[in-house]
Each structure stands twice: as C-alpha cells, then as structure tokens.
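Peer 1: Have a look; sequence and predicted model below, questions after that.
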Amino acid sequence: MFPSLSALFAKAGAAPAIQALVIIIGTFILEDAATILTAMEVQTGQVALPVALLALYVGIVAGDLGLYGLGKLAALWPAARRWVKVPQDENGGNWFGRNVFRIVFISRFIPGARLPLYTACGFFGASVRRFALAAILATLIWTTLLFAVSLQVGHFLITHLGAWKWAGMGGFALTILLVGRIVANVRSPSR
C-alpha cells in the first residue's frame, strides 16, 4: 500500500528538500489537491510555510511550462500539423501570441482548460517568455488564494473534527473540484 502524504512528510522530517520534492511531484498529479493537502500539512506543522509555497509555485509553473513544451513538440510533428488547420497567414499563432496573458489567466481558473490551451499556446508559437510570465503571475494569484482558504479550512477541521480532519479535507477538495466542474459546464455552450 502507498504511504499517506502525512507519512511521507513525517519521514522527510527536517529535510525540507525532500518535502519540497514530494509537493512538486504532487502538483504534477493534481495541483489543486496538492495545494489543499499541502496547506493541511502546514496547518499540522509537518511542513514549513515557505517550503510549502515555494514548492507549490515551482511545481505548478513547471507543469504549465511542460504543457507549453508538449504543444511546441507537437508542432514539430508533421502529422499533428495535418490534423490541426493552421491558417496560412499565421493568424492563429498571432492570436495566441497577442492573447497569451488572457488565455493563461482565464484557464488557470477554469478546470480542464489548461491542458488544451497551454499546449495550443506552444503549438501556435506564443512567446515562451510571455507565457512563462503569465503562468508565474496566474499561479501566484490562484495558488496563494487556494492555499490561504485551505489553511483556514484546515485550521477549522483540525480544531473541530480531530481524527476526522482528513475526511473533512477530502470533502473540501471534492467540493472545490465539483464546483469547478459545475462552473465549466454552466459556461460551456449547450449542445
């Protein structure tokens, strides 16, 4: 069986580098859940606040840049170029380049939008510098907000639920994911 996140952090003990690595890997799996669980670990005293936030920021931005890079690589594959209609005058690329900040900020707050939009930014050649700057700024805002809310919820759960705190945190994480899905479905055009 896999050890729990708390067990991993307990084994890491006073090794912030190992704690940071565990958090970074967690962001590659499911970044919002990693943010919520990391906030809970900060609340229980297992992880220091600076280590937690820095690892979350690094992991999330690295993941975003990875998606951009996948799009860039896909653009080099001739079959992908045949599947995607690229305008002859490169308006698609110019549109992504002109709107990279808007794309990154909007997709940061809409569940399921990052994969297609970030890879499209890479595929259509949006500036990697502008993309990286937008990803950093959007991550700082979203992750900090989610982390702060999770700290408050974590404090409440630890204080009032005791041994059931993890069930409460799971419910909180599920609520965040479901609300995001509902918002995404409400915003999508009807079929």
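Peer 2: Happy to help now that I have it.
Peer 1: drop to CA atoms for contacts and neighbour counts, all remaining ones
Peer 2: OK.
Peer 1: host element of G59?
Peer 2: Under the criterion of DSSP states H and E, G59 resides in helix 49-76.
Peer 1: quick check, distance from the helix or strand in which T35 is found to the centre of its chain.
Peer 2: In this assignment (DSSP H and E), T35 forms part of helix 16-44. Distance of helix 16-44 from its chain centroid, counting by C-alpha atoms, centre = their mean, to the nearest Å, is 11 Å.
Peer 1: Please compare the first structure with the one that follows:
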Amino acid sequence: MSSWVLFAIIFFSPFIQEDGAVIFAATASLAGVAPTAMIIAVILAGLVGSDAWKYWMGRLARRYDWAHRFAEKPGVSIAGDLIRKEFYQTMLTARFVPGTRIPTYIAAGFFKAYYPKYILTLTFTAAVYVAILFGLFHSVGMIAGEKAKIWLPIIAVVVLALYILVRWLNHVNKHQGPMTPMTDEFDHPMPGMPGFEGTPLVERSSKKEEE
C-alpha cells in the first residue's frame, strides 16, 4: 500500500467510525508503515472534518416544525444548558463517551454555539484522544507487541466504564453538569428559539410566573 493510499484511508475512515479509525491509525504508526507525525496530522484532520459539518445539521434543523416538536421532549432544554454553560466539559465528555458525540455536535448547532469555538474545542478534544491512544500504543505496544492491539481496547473500555459510573453517581446526587438525569424538574423554556412561544413548555413556565 502506498503512503497516499494509506493517508486517504486514515483521513476518510473517521467518517465511518471514529474510534476504529484512531485505533487503525495508531496501529499503522506502531507498525512503522509511515511517519507517526504525518499519521497523527491526517487522523486529526479526518476527525475534525468528519464532525465539523454535524454542527450545521443542528443549525439547519431550527428552521423546521419537527425541530420545534423535538424541543418539547424531556431533557432537551437541559442539553441546551450544557451547551451554553458547560460547553467545554460537554464536548470533552462527548469525545470519550460512546454514543454521545453525534447528538452533542448536532446540539451545538441547534443551540447556536459559536462555531469557531466549536471547531477549536473539537480539535482540542480530538488531539487529546489521539494523544492518549497513540501514547498507549507506543509505550505499551513496544513491550507487548501485537498483543497490545487486542487488550488495549479492552482496558480502554474498562477505564471508560469506570469513568462513566463515577460521573453518573456524582451528578445524580448534585443534579448538575454533564450527564445530568433528564427530568421534568429541570426543563424550562429555551430563549432565542423562534416559533417556540406557544409550546407547552413555555405556557407551563408562564403559569408558574403568574402564580
């Protein structure tokens, strides 16, 4: 395989599956099939490129009625609070918690996060993820050889599961921050959402204010 073909595969693979793409890139780096610096640069470009456009899916959704109906679902306003008030923590959490990236990136657009900040944060979280995985492969992989490609992902899953458990237990008690339980108690009207003035969530809030 030529270097250009390898780089093309590394760049486009995050558009299909990000975690597998990073593991493949780290494995290629460990095998020495191309300069590690180039592989890191290409995988970072692929990660950012595969996620940069998801923001605009959220911005585009604001124009449609179904998005207004979606905004009435439990927990959506809480997700908006996380994007507005704890943007960096939420983006970093999404990078390491499987299944949360796409919803978080779309929510960033839906709740109109500042796009340059979104791209910079996206790049930073991707760089942290790549640095950790490449560091593990190169430090431990040199000792364990090919076996590292088998048990490193297992260790990563175990560590991730413990991390999720700790954050969940912490925020179940405090009711704040990323991974807050999505309950009606914390739902509220969302400012700056055109056409939302007549939704049940807003009406319920208005009644409480009158009382």
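Peer 2: Yes, it's here. These numbers were taken from a predicted model, which means no experiment stands behind them.
Peer 1: picking that back up, list the buried residues in the helix holding T35 of the first structure.
Peer 2: Within helix 16-44 of the first structure, the residues scored as buried using 16 or more other C-alpha atoms under 10 Å are 16, 19-27, 31-43.
Peer 1: same check, this time on stretch 177-189 of the first structure
Peer 2: Within stretch 177-189 of the first structure, judged by 16+ other C-alpha under 10 Å, the buried ones are G180, A184.
Peer 1: Skipping its backbone neighbours, what lies nearest the counterpart of A135 of the first structure in the second structure in space?
Peer 2: A135 of the first structure maps onto L122 in the second structure, with residues paired by TM-score structural alignment. Excluding the flanking residues, the one nearest L122 of the second structure by C-alpha to C-alpha, 6 or more residues apart in numbering is V48, at 6.5 Å.
Peer 1: which residues sit in contact with that neighbour?
Peer 2: I119, L122, T123, A126 (C-alpha atoms under 8 Å, 6 or more residues apart in numbering).
Peer 1: so how much does the helix holding G59 of the first structure differ from the second structure once superposed?
Peer 2: Superposed on the second structure, helix 49-76 of the first structure shows a mean distance of 1.7 Å to its aligned residues (mean C-alpha distance after the TM-score superposition for the first structure).
Peer 1: before we move on, back to that, go through the contacts of V48 of the second structure and flag which are in helices.
Peer 2: Secondary structure assignment (DSSP state H) places I119, L122, T123, A126 from the contacts of V48 of the second structure within helices.
Peer 1: Quick one: list the elements packing against the helix holding T35 of the first structure.
Peer 2: For helix 16-44 of the first structure, the elements it packs on are helix 5-12, helix 49-76, helix 128-161, helix 165-187, judged by 3 or more C-alpha pairs under 8 Å, 6 or more residues apart in numbering; DSSP states H and E.
Peer 1: These: which one's closest to G97 of the first structure?
Peer 2: Comparing those by their distance to G97 of the first structure (C-alpha to C-alpha), the top pick is helix 128-161, with 8.3 Å.
Peer 1: Restricted to buried residues, select the ones in helices among the contacts of V48 of the second structure in PyMOL.
Peer 2: Applying 16+ other C-alpha under 10 Å to these leaves a buried subset, and the PyMOL line that selects it is:
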select buried, resi 119+122+123+126
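Peer 1: any idea which of the ones in helices among the contacts of V48 of the second structure is closest to T104 of the second structure?
Peer 2: For those, the nearest to T104 of the second structure is L122 (11.1 Å; C-alpha to C-alpha).
Peer 1: Thanks a lot, see you next time.
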